[in-house]
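Enquirer: Attaching a predicted model along with its sequence, questions to come.
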Amino acid sequence: MVTVFVGVFGLLIGSFLNVVVWRLPLRESLVTPGSHCPKCGHPVRWWDNLPVVSWFVLRGRCRDCREPISARYPTVEFVTGVLFAGVALWVLAAAPVTGIATVTLLCALLYLAAVSIALALIDLDTHTLPNRIVGPSYIVAAALLVATSLLLGEPATLLRMLAGAAILFVAYLAMALARPGGMGLGDVKLAGVLGLYLGWLGWGSLAVGAFSAFVLGGFYSIALLALGKANRKSGIPFGPWMLGGAWVGIFAGQPVWDAYLSWVGLAG
């Protein structure tokens, strides 16, 4: 029931993320005006603003001017709901936490889930990772993860969390300095945030999460080249793959790392 509730909550958050993705790059208010059709300007009625459902009821068109509504809107809502449900399921079933610590860790990961979707879409659209999202993420992530560590009575995890943030931040900064224009400073700043989460979870999660970003980004680049939609000089946003890799590290990092160590004969 908790997983279902969190999933439904994710649908609602997904609806808000659509607003963030559209308005934040334009530096518009996320609060006012309310949801409205970008063509006719008519406010969206509350019953036409139900996540996923309303889009199908309206057959993908504005009720007033019949302007097509992008299928990305219900897709973002649905994906957010599924990711939120997946996070809840993982925290409740797999994460080594209990009691109130479960709540704080769940909040930390749900925040990352929402931020991941917003940043990935904005980066794909504009090739930027806005400071207005990345900056506060340091504070929110650190506060919730510190609270979780203290509730668990494991302050040592905080050192690993800080180490993870420092390692990824410095690594991405070195890549950005080594090849100007290849890796943006937005990627460097995001790396620190992801390092907080992955480092807190464990060295295996950190290693697998960091490596997976380059695997996913590499496959994406190869696919674009094969389809003729990019060339060797094309700028490709890396933020979505950093975020995707981080989630691989979160959900499967430690088991994959343990399996790798066992394979190479280093498991102890």
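Expert: Nice, I can see it. Residues are numbered from 1 along each chain as shown.
Enquirer: Could you use CA atoms for every contact and neighbour count after this?
Expert: Fine.
Enquirer: how near is A252 to R232?
Expert: A252 sits 32 Å away from R232, taking C-alpha to C-alpha, to the nearest Å as the criterion.
Enquirer: likewise P68?
Expert: On the measure of C-alpha to C-alpha, P68 and R232 end up 35 Å apart.
Enquirer: still on that earlier bit, who has more neighbours, A252 and R232?
Expert: The residue with more neighbours, out of A252 and R232, is A252; 15 against 9, by other C-alpha atoms under 10 Å.
Enquirer: list the contacts for the most centrally placed residue in the chain?
Expert: The structure's the chain has its C-alpha centroid closest to S116; by C-alpha atoms, centre = their mean the separation is 1.5 Å. With contact taken as C-alpha atoms under 8 Å, 6 or more residues apart in numbering, S116 is in contact with P240, L243.
Enquirer: can you check V20 too?
Expert: L30, A118.
Enquirer: Please identify the buried residues of whichever helix or strand it is part of?
Expert: Assigned by DSSP states H and E, V20 belongs to helix 2-23. Across helix 2-23, burial judged by 16 or more other C-alpha atoms under 10 Å covers 3-4, 6-8, 10-22.
Enquirer: Okay, strands next: where are they in this structure?
Expert: Taking DSSP state E as the criterion, the chain contains no strands.
Enquirer: quick one: N18 and W203, what's the gap?
Expert: 34 Å.
Enquirer: now do Y172
Expert: According to C-alpha to C-alpha, Y172 stands 18 Å off from W203.
Enquirer: what about those two, which has more around it?
Expert: Counted by other C-alpha under 10 Å, Y172 and W203 do not tie: Y172 has more neighbours, with 22 against 19.
Enquirer: Burial check on the residue lying closest to the more buried one once chain neighbours are set aside, number of neighbours?
Expert: Setting aside the residues directly before and after it, Y172 is nearest to V188 in space (C-alpha to C-alpha, 6 or more residues apart in numbering), at 5.1 Å. V188 has 20 neighbours, counted by other C-alpha under 10 Å.
Enquirer: ok, structure two:
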Amino acid sequence: MNAALAALAGIVGLAVGSFLNVVVWRVPRGESVVHPPSACPRCGHGIRRRDNIPVVSWLVLRGRCRDCGEPISARYPLVELATGVLFALTALWAGASWVLPALLYLAAIGVALTLIDVDTHRLPNAIVLPSYPVALALLVLASWNPGGASDWGALVRALIGCAALYAIYFVTVLVYPAGMGFGDVKLAGVLGLYLGWFGWGALVLGWFAAFLLGGLYSIGLLLLRRAGRRSGIPFGPWMLLGAACGIVLGERIWSAYLGAL
């Protein structure tokens, strides 16, 4: 059952990844993600439906525009493939549960925000702010759990996690504004919703892992002389990766820690 669900989620992820390519390109530029239809930036020809099949079309066209031969970046199929794999792994981990839609939504915005932050060092409000009501609605559904036992305590934890992580990042920006921006603060609230829903251990580990992983990456850049002490790095990807660690491993590590005490 889980294998079939993962395969279906992977196929959906490929299609979502194709859309995310549009989001990553247009949202930072303030453009609509639905109009006009995608076209070759060189010759202006619209992308035909048969040339818009995730991954497959890029391979068939050998990475070039059908009309003018302009190279098409390999990033496009890689984003589609990565999103498909991420969706499949998420479905495999969560199974057929009501929390799965919430996690798939987080995976989708995670891919988009990671790429945008790497490209522009920004986390656009157009993606982050709508994620509050969307994530909350999906987590309400997960807490309600139609057909099973409801867990409204998880929703209360989610709201506390949202407020707590937002406050922590807000204070961090006030104390050390060079370290991160208010886009990170806004994203922290969304991630706090998810981490709090999964448990206090997830919340603590998700917060800690972001700074640990981001710090290790920064130290690596310094050692390799790829950055200086004043160089800025996008922190959004590390927040998202830390949240993933918290969701997957947080409660297990938290329980082991309490058991050791």
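Expert: Looks like it came in fine. Everything numeric here is computed off the predicted structure, so don't read it as measured data.
Enquirer: corresponding residue for the residue nearest to the centre of the first structure in the second structure?
Expert: In the second structure, S116 of the first structure lines up with G110, judged by TM-score structural alignment.
Enquirer: Likewise for P51 of the first structure?
Expert: For P51 of the first structure, the residue aligned by TM-score structural alignment is P54.
Enquirer: Repeat that for H36 of the first structure.
Expert: Under the alignment (TM-score structural alignment), H36 of the first structure maps onto A39.
Enquirer: Equivalent analysis for Q254 of the first structure, please.
Expert: If you follow Q254 of the first structure across to the second structure using TM-score structural alignment, you land on E251.
Enquirer: excluding its backbone neighbours, what's nearest its match?
Expert: Once flanking residues are discounted, E251 of the second structure sits nearest to G201: 4.8 Å by C-alpha to C-alpha, 6+ apart.
Enquirer: picking up where we left off before, how close does the match of Q254 of the first structure sit to L216 of the second structure?
Expert: For E251 of the second structure, the distance to L216 of the second structure - C-alpha to C-alpha - is 23 Å.
Enquirer: more neighbours, the two?
Expert: Applying other C-alpha under 10 Å to E251 of the second structure and L216 shows that E251 carries more neighbours, namely 19 against 11.
Enquirer: ok, that one - contacts?
Expert: Applying C-alpha under 8 Å, 6+ apart, the residues near E251 of the second structure are F198, G199, W200, G201, A202.
Enquirer: from memory the fourth one sits against A256, does it?
Expert: No: G201 of the second structure sits out of contact with A256 when judged by C-alpha atoms under 8 Å, with a separation of 10.3 Å.
Enquirer: Mind checking which of these two has more residues around it?
Expert: Neighbour totals were compared for G201 of the second structure and A256, and G201 leads with 22 against 11 (other C-alpha under 10 Å).
Enquirer: Quick check: the aligned residue for the more buried one in the first structure?
Expert: So, by TM-score structural alignment, G201 of the second structure is matched to G204.
Enquirer: Can you give me the stretch of the second structure that stretch 5-16 of the first structure aligns onto?
Expert: Using TM-score structural alignment, the residues of the second structure aligned to stretch 5-16 of the first structure are 8-19.
Enquirer: Pull the residues that contact that stretch.
Expert: Contacts for stretch 8-19 of the second structure (C-alpha under 8 Å, 6+ apart): 53-55, 76-77, 79-88, 91, 108.
Enquirer: And stretch 146-163 of the first structure, by the same measure?
Expert: 97-98, 100-102, 104-105, 145, 195-203.
Enquirer: what's the spacing between L206 of the first structure and T104 of the first structure?
Expert: From L206 of the first structure to T104 of the first structure the distance is 20 Å (C-alpha to C-alpha).
Enquirer: which one of those two has more residues nearby?
Expert: Set L206 of the first structure next to T104 and count neighbours by other C-alpha under 10 Å: L206 wins out with 31 against 20.
Enquirer: Please tell me I have it right and that one contacts V193.
Expert: No: L206 of the first structure lies out of contact with V193 (C-alpha under 8 Å); the separation is 11.9 Å.
Enquirer: Contacts only, for the counterpart of C162 of the second structure in the first structure.
Expert: Aligned counterpart of C162 of the second structure in the first structure: A165 (TM-score structural alignment). Contacts for A165 of the first structure were tallied using C-alpha under 8 Å, 6+ apart; they are A191, G192, V193, L194, G195, L196, G199.
Enquirer: What residue in the first structure is paired with L221 of the second structure?
Expert: Checking TM-score structural alignment: L221 of the second structure goes with L224.
Enquirer: My read is that that match contacts G235, right?
Expert: No: in this structure, L224 of the first structure is not within contact of G235 by C-alpha under 8 Å, at 11.4 Å.
Enquirer: Compute the number of surrounding residues for Y111 of the first structure.
Expert: Neighbours around Y111 of the first structure, by other C-alpha under 10 Å: 16.
Enquirer: Next one: the residue mapped onto M175 of the first structure from the second structure from S18 of the second structure, what distance?
Expert: Correspondence of M175 of the first structure to the second structure, assessed by TM-score structural alignment: T172. As judged by C-alpha to C-alpha, T172 of the second structure and S18 of the second structure stand 35 Å apart.
Enquirer: Show me what D187 of the first structure aligns to in the second structure.
Expert: D187 of the first structure maps onto D184 in the second structure, by TM-score structural alignment.
Enquirer: Grab the nearest non-local neighbour of its match.
Expert: Using C-alpha to C-alpha, 6+ apart, the nearest residue to D184 of the second structure is G236, at 6.2 Å.
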